[in-house]
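Peer 1: Build me a model:
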Amino acid sequence: MQSTFRSVAIVGKYMDAAALQQMRSDLTRLAHHLLAQGLHVCVESNTAAFVEHEGFEQASLETIGNKADLVIVMGGDGTMLSVGRALRDTAVPLIGINRGRLGFLTDLQTEHMLDEIDKILQGHFQLESRMLLHSETTRDNTLLLNTVALNDVVIKSAFRLIELEVHVDGLFVSRQRSDGLILTTPTGTTAYGLSAGGPIMHPDLEAISIVPISPHTLSYRPITVPADSVIEVIVVHAADAQISYDGQGQYPLSAGDHVRIARAQQSIQLVHPEDYCYFDMLRNKLNWG
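Peer 2: Reported below is the predicted structural model:
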């Protein structure tokens, strides 16, 4: 087999004890299959402990993108989000094998993964670019946080209303009291933004959606702005407010903090099977008739 990709990396998620044995079996089966194709196989250092095979290279997640021209991620959407952010500067494409629940970002199922991966290795795939958000949080003109998100940046309170002021490209939009605010990419519109009543945006769109979480003013609705917009959120009243990125890491906010959100310079490349259809995925995952 002449493969489009010559060096393949594997990154896995570590689950509870009940799922650990199956994960070990799936990871080992995958690594063995790739090695049998004559490919260079690199396994992320923590994942390597669960692969019962020799002949592969080990590397940290921070360096794996420089050693492979395809990364296979076995886990759920959360694992894909973490790996995507970690490898954002390498532009190495990612393909996901679903070991989670819904799996909006993980196309392959473990029972068919080897056949599907063989087709991808032979060049039968779609390549799709997904935008990222870049977020900076400042307090008294001092930078507190500087990070990126593939799904969303969320400002919220766990138990009380918070008050936020929103500006887009320097223009005042609104001042709202709510449980919080979601700033989401098209990728993230099937995550928290969907649960909060936001729109689903096709991933080919270049836009950012601003979705309120349980606003006190019921007429306050989600709004979508161009991807090149710069959004600034000022925390007016904080109580127990916090900010999170892709739901993976929470940081406390105080009144007066400024959060600036804009499109990141980097993007994430996703590999899909050749017959992938976004609308089929939505219909299956969301149980549409």
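
Peer 1: okay, CA-based contacts and neighbour counts for the rest of this
Peer 2: OK.

Peer 1: Which parts of the stretch 51-200 of the chain are helices?
Peer 2: For the stretch 51-200 of the chain, the helices defined by DSSP state H, counting those that start in this stretch cover 61-64, 77-86, 113-121, 192-195.

Peer 1: Columns mean neighbour count on top of those, output as CSV?
Peer 2: Below are the helices of the stretch 51-200 of the chain laid out as CSV (neighbours: other Cα atoms under 10 Å):
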stretch, mean neighbour count
helix 61-64, 18
helix 77-86, 20
helix 113-121, 17
helix 192-195, 18
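
Peer 1: One more sequence to fold, the one below, so I can look at both together:
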Amino acid sequence: TAVGLNELVLSRGDVNRVLTLDVHIDGIPLTTYRSDGVLVATATGSTAYALSAGGPIIDPRSKSLVLVPIAAHLTAVPSLVLHEDTVVTLTKRSHYEAALSVDGGTSVPIQQHDVVQVRRSRQVCTLARVQPPEELYASFVRRLRRE
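Peer 2: Model (predicted):
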């Protein structure tokens, strides 16, 4: 068990081979990604790796999660914004190397048929805001334009 603030990433290891990952949402099969990996991010993490991988920016006041495939090959399911109570289950089908990392921490090897469940933690992290709330989106625009 691990707790993170930003994102969980299940990605290929050192071998440059596509991973095959089954994705279930609340126990219901969603898709099988053939990709470099998949990440599940919080609103806080949506402006980091998830954004770089093509995911949306989630309002930081939201409790939603976002599911983002990383360099997916021929997928019909793009990034998804998920309800805060959603349980995402990832099952590694391919036999190639893969690793799991939370918030960029130490990678843990994941074996074929290993199952990873991701859900929002009951733990709450309170962050200090140094700008008024109305400055939030203006700040996003400045950063995205690199002003």
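
Peer 1: what's the TM-score here?
Peer 2: The TM-score (TM-score structural alignment, normalised by the length of structure 2) is 0.91; 144 aligned residues with a Cα RMSD of 1.6 Å.

Peer 1: so which of the helices of the stretch 51-200 of structure 1 comes closest to Leu144 of structure 1?
Peer 2: Closest approach to Leu144 of structure 1 among the helices of the stretch 51-200 of structure 1 (Cα to Cα): helix 77-86, 19.0 Å.

Peer 1: Can you check which part of structure 2 that closest one sits on?
Peer 2: Across structure 2, nothing matches helix 77-86 of structure 1 (TM-score structural alignment).

Peer 1: Output the helices of the stretch 51-200 of structure 1 in TSV, with distance to Tyr278 of structure 1 appended to each entry.
Peer 2: Putting the helices of the stretch 51-200 of structure 1 into TSV (distance: least, Cα to Cα, whole Å) gives the following:
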stretch	distance to Tyr278 of structure 1
helix 61-64	28
helix 77-86	16
helix 113-121	17
helix 192-195	16
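
Peer 1: right, and those - which one's nearest Asp152 of structure 1?
Peer 2: The closest of those to Asp152 of structure 1 is helix 192-195. By Cα to Cα, the value is 8.0 Å.

Peer 1: looking just at contacts, which helices and strands does the closest one meet?
Peer 2: With contacts taken as 3 or more Cα pairs under 8 Å, 6 or more residues apart in numbering; DSSP states H and E, helix 192-195 of structure 1 sits against strand 180-184.

Peer 1: distance from the strand it packs on to structure 2 after superposition?
Peer 2: Its aligned residues in structure 2 lie a mean 0.4 Å from strand 180-184 of structure 1 after superposition (mean Cα distance after the TM-score superposition for structure 1).

Peer 1: what sits against the aligned partner of Thr91 of structure 2 in structure 1?
Peer 2: Mapped onto structure 1 by TM-score structural alignment, Thr91 of structure 2 lines up with Ile234. By Cα atoms under 8 Å, 6 or more residues apart in numbering, the residues touching Ile234 of structure 1 are Leu164, Glu165, Val166, Gly256, Asp257, His258, Val259.

Peer 1: Can you classify the equivalent of the last one over in structure 2 by secondary structure?
Peer 2: What that stands for is Val259 of structure 1. Residue pairing (TM-score structural alignment): Val259 of structure 1 is matched to Val116 of structure 2. What DSSP: H, G, I helix; E, B strand; the rest coil gives for Val116 of structure 2 is strand.

Peer 1: ok, now how distant is Val116 of structure 2 from Gly37 of structure 2?
Peer 2: Computed as Cα to Cα, to the nearest Å, the Val116 of structure 2 to Gly37 of structure 2 distance reads 13 Å.

Peer 1: ok, now Gly4 of structure 2?
Peer 2: According to Cα to Cα, Gly4 of structure 2 and Gly37 of structure 2 sit 18 Å apart.

Peer 1: how about the strands of structure 2, start to end?
Peer 2: Taking DSSP state E as the criterion, structure 2 carries its strands at 7-12, 19-25, 28-35, 37-42, 65-70, 80-82, 88-92, 98-102, 108-109, 115-118.

Peer 1: still on that earlier bit, looking at Val116 and Gly37 of structure 2, which is more packed in?
Peer 2: Gly37 (24 against 15; other Cα atoms under 10 Å).

Peer 1: Quick one: map that one onto structure 1.
Peer 2: So, by TM-score structural alignment, Gly37 of structure 2 is matched to Gly180.

Peer 1: Roughly how far does the residue lying closest to that match once chain neighbours are set aside sit from Val173 of structure 1?
Peer 2: With sequence-adjacent residues excluded and distances taken as Cα to Cα, 6 or more residues apart in numbering, Gly180 of structure 1 is closest to Lys156, at 3.8 Å. Noted for Lys156 of structure 1: a distance of 18 Å to Val173 of structure 1, by Cα to Cα.

Peer 1: same question, Arg221 of structure 1
Peer 2: In terms of Cα to Cα, Arg221 of structure 1 sits 12 Å off from Val173 of structure 1.

Peer 1: now Ala19 of structure 1
Peer 2: 47 Å.

Peer 1: Lys86 of structure 2: neighbour count?
Peer 2: Residue 86 of structure 2: Thr, not Lys. Close neighbours of Thr86 of structure 2, defined as other Cα under 10 Å, add up to 15.

Peer 1: Verify the stated contact: it with Asp26.
Peer 2: Yes. Checked against Cα atoms under 8 Å, the pair Thr86 of structure 2 and Asp26 is within contact range at 6.0 Å.

Peer 1: Looking at structure 2, which residue reaches furthest from the middle?
Peer 2: Within structure 2, Pro132 marks the point farthest from the mean C-alpha position, 27.5 Å out by Cα atoms, centre = their mean.

Peer 1: Now check structure 1 for the residue matching that one.
Peer 2: Match for Pro132 of structure 2 (TM-score structural alignment): Asp275.
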